[in-house]
Structure formats: C-alpha cells, structure tokens
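Asker: Provide a 3D model corresponding to the input given below.
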Amino acid sequence: MRKTYKFEGECCANCAAKIEDKISKLDGVNSTKVNFMLQRFTLDAEDGAFENALTKSISIFKKIEPDVEVLVK
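Answerer: Predicted structure coming up:
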C-alpha cells in the first residue's frame, strides 16, 4: 500500500534525510520519501504492516522535528 500525506511545520533537507533513513528501516516498509520543499511524505509499506509503519513514522517525525505535524485524514 502506498499513500502520500502532507505535513506542516518547518523541516530542512538534513532532517528530511534523517527521517527518511529511519522510516526506511522500519519492518514492512518498502520505501519512503520525505519532500521538505513540497511538505509531502510518501510511505510505501506492506498492507498488513501499513498502519503500524504509519504510526511509527509519525513518531519519528515528532522525535526529529517536534514542530512538524503529519496531516492524516
């Protein structure tokens, strides 16, 4: 399953790379892309692991960039 989310708040290229690296190492994640210019986050994970990967991804965002909010609808 692949989904793209917007996020709000300041995020630099260095932090986006750190976030991408940590998320890509999560179980069940096939790929991820954090675009700090467009403020978009794409997560591609196995169907059965997607919700858990999304929850952990949001935690990673908060840990690295506390002011960033991932907009999940």
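
Asker: Every contact and neighbour count from this point should use C-alpha atoms.
Answerer: Noted.

Asker: neighbouring contacts of the longest helix along the chain?
Answerer: Longest among the helix segments of the chain by residue count, using DSSP state H, is helix 50-64. With contact meaning C-alpha atoms under 8 Å, 6 or more residues apart in numbering, helix 50-64 is reached by 1, 15, 18-19, 22-23, 26-29, 43-45, 68-70.

Asker: which of those residues count as buried?
Answerer: Buried residues within the contacts of helix 50-64, counting neighbours by 16 or more other C-alpha atoms under 10 Å: 15, 19, 23, 26, 28, 29, 43, 44, 45, 68, 70.

Asker: Tell me which of these fall in helices.
Answerer: Among these, the residues falling in helices (DSSP H) are 15, 19, 23.

Asker: To check against the first, give me the structure of this:
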Amino acid sequence: MKKIVKLEGLCCANCAAKIEEEVKKLNGVESASLSFMTQRLTMEVLEEKVDEIMEAARKTAYKIEPEAEFKVLR
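Answerer: Purely as a prediction, here's the structure:
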C-alpha cells in the first residue's frame, strides 16, 4: 500500500536523509523515499501494518526533526 506524507519544516537535506534511512528500517516498510525539495515521504507499506508504521514514522521524524509537521496526504 502506498502512503504519502508531507513533512513541512525540514531544515536540511541531511535530516531528510536520516529520516528516510530510519523509516526504511521499520518493520513492514517495503520501500521509502523522502525528498527534501518536495518535503514528501513516499512509502510502500504492508497494508495490515499501516497504522503501526505511520505512528512509528511520525515518532522517527519528530525525533530527528522536532519542528517538522507530519501530515498524511494519502
């Protein structure tokens, strides 16, 4: 299942790379890509773990970039 999240307020490409790297490690994430330019995190996740993965991704993003706003687009 494809999920797209807007991460408004990313301060640098390094933070985006760290978030992407950590999200890729989450159980149930098949792929993840975070573009600093568009501030969009696109993930392919297992459908049965969507809620669990989204919460873990939110926590990961806030740990690395506490000022970013995490908005699920779809």
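
Asker: And the ones in helices among the buried ones among the contacts of helix 50-64 of structure 1, which is closest to residue 38 of structure 1?
Answerer: The closest of these to residue 38 of structure 1 turns out to be residue 15 (C-alpha to C-alpha; 14.4 Å).

Asker: returning to that earlier point: what's the average distance for the longest helix of structure 1 when superposed on structure 2?
Answerer: Taken against structure 2, helix 50-64 of structure 1 registers an average deviation of 0.6 Å after superposition, with mean C-alpha distance after the TM-score superposition for structure 1.

Asker: Pull out the buried positions in that helix.
Answerer: Going by 16+ other C-alpha under 10 Å, helix 50-64 of structure 1 has these buried residues: 50, 53, 54, 57, 58, 60, 61.

Asker: out of those, who's nearest residue 39 of structure 1?
Answerer: Lowest distance from residue 39 of structure 1 to these (C-alpha to C-alpha) belongs to residue 61, with 12.3 Å.

Asker: Now for the residue of structure 2 positioned farthest from its centre: which residues touch it?
Answerer: When distances are taken from the C-alpha mean of structure 2, residue 48 lies farthest, 17.6 Å away, according to C-alpha atoms, centre = their mean. With contacts defined as C-alpha under 8 Å, 6+ apart, residue 48 of structure 2 has no neighbours.
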